[in-house]
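Trainee: Predicted model and sequence below, questions to follow.
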Amino acid sequence: MRRRLIRKSPHHTAQFKLDAVSFVLDQDYSTKRAAESLDIRPDTLREWIRHVKRERTGQTPAQGNAPTSDPQRIQELEAKTKRIEREKDILKKATTLLMSEFWSDRDANFVSSSMEDTAIYQSF
């Protein structure tokens, strides 16, 4: 009984994938010609091209399927931005509350001191 060798697909770097896609999209190579010259399957290259086109139009491909880690990084940064915005809103509200207490205490002290000043001037 012969064993069939299973060819494990190689892991390509994100830069390799982007360069391969660039051959087709930016340098007018055919998908077949670019795939042959890079020793990859044409359908693999077509998949990378499809993902890059989606990225260029603003669509974020599902995690794990993207030729780059950019979509994942974008999602992380969006989550971080939301958290920072919430923190900023809390700080704004706290500042507003503290300042309103400060001004109300200051106004109360000002009114009482001005009443004392008025009483002193009236006694002259």
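Mentor: Now that the structure is in, tell me what you want to look at.
Trainee: Please count neighbours and contacts with C-alpha atoms only from this point.
Mentor: Will do.
Trainee: secondary structure class for the residue nearest the centre of the chain?
Mentor: For the chain, residue 77 is the residue whose C-alpha lies nearest the centre (CA atoms, centre = their mean; 2.8 Å). Following DSSP: H, G, I helix; E, B strand; the rest coil, we place residue 77 in the helix state.
Trainee: ok, structure two:
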Amino acid sequence: MGSNRTKRYTAEFKQDAVALVEATGRTVTEVARELGVSPESLRAWYKQTRVDRGEGRPGELTSAEREELKQLRKVAAEQARTIEVLRKAAAFFAKESDR
């Protein structure tokens, strides 16, 4: 039975694959077949490369913007956990001071 794990490709491999599509004028599907990757993956890499170069549609996030959003969401989640702990501590100490 096959593994359900997703194959990971290096950034360099992805860049080279996209460059091969652009340099040869061959279709994404042809290049993907040659490299042994799924056409959907190569198509996504190609699209993201275009967005990163400023060739995407309005509102599409560059890789740098996606990374920043990921980091900001992580910080926001940590802050939400901290706020919840402080809220519970404040409630606890308010109850204790009423005794």
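Mentor: Cool, the structure landed. Being a predicted model, the structure only gives us computed values, none of them experimental.
Trainee: circling back: report the separation between the residue nearest to the centre of the first structure and residue 51 of the first structure.
Mentor: Residue 77 of the first structure sits 20 Å away from residue 51 of the first structure, going by CA to CA, to the nearest Å.
Trainee: again, but for residue 36 of the first structure
Mentor: 20 Å.
Trainee: between the two, who's got more neighbours?
Mentor: More crowded of residue 36 of the first structure and residue 51, by other CA atoms under 10 Å: residue 51, with 20 against 12.
Trainee: any idea which element that one lies in?
Mentor: For residue 51 of the first structure, the element it lies in under DSSP states H and E is helix 42-56.
Trainee: which residue numbers in the second structure go with that helix?
Mentor: Under TM-score structural alignment, the match for helix 42-56 of the first structure in the second structure covers residues 39-53.
Trainee: before we move on, what about stretch 78-96 of the first structure?
Mentor: The aligned range for stretch 78-96 of the first structure is empty, by TM-score structural alignment.
Trainee: Show me what the longest helix along the second structure is packed up against.
Mentor: As assigned by DSSP state H, the longest helix anywhere in the second structure is helix 63-97. Counting contacts by 3 or more CA pairs under 8 Å, 6 or more residues apart in numbering; DSSP states H and E, helix 63-97 of the second structure packs against no other helix or strand.
Trainee: same thing but 10 Å
Mentor: With contacts taken as 3 or more CA pairs under 10 Å, 6 or more residues apart in numbering; DSSP states H and E, helix 63-97 of the second structure sits against helix 39-52.
Trainee: Mean per-residue distance, the helix it packs on versus the first structure.
Mentor: Superposed on the first structure, helix 39-52 of the second structure shows a mean distance to its aligned partners of 0.3 Å (mean CA distance after the TM-score superposition for the first structure).
Trainee: residues of that helix that come out buried?
Mentor: 39, 42-43, 45-46, 48-49, 51-52 (16 or more other CA atoms under 10 Å).
Trainee: Next: stretch 82-89 of the first structure.
Mentor: In stretch 82-89 of the first structure, counting by 16+ other CA under 10 Å, buried: nothing.
Trainee: coming back round to it: now distance to residue 62 of the second structure too, for the buried residues of helix 39-52 of the second structure, in TSV please.
Mentor: As requested, those are exported to TSV (distance: CA to CA, whole Å):
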residue	distance to residue 62 of the second structure
39	21
42	17
43	16
45	12
46	12
48	7
49	8
51	6
52	5
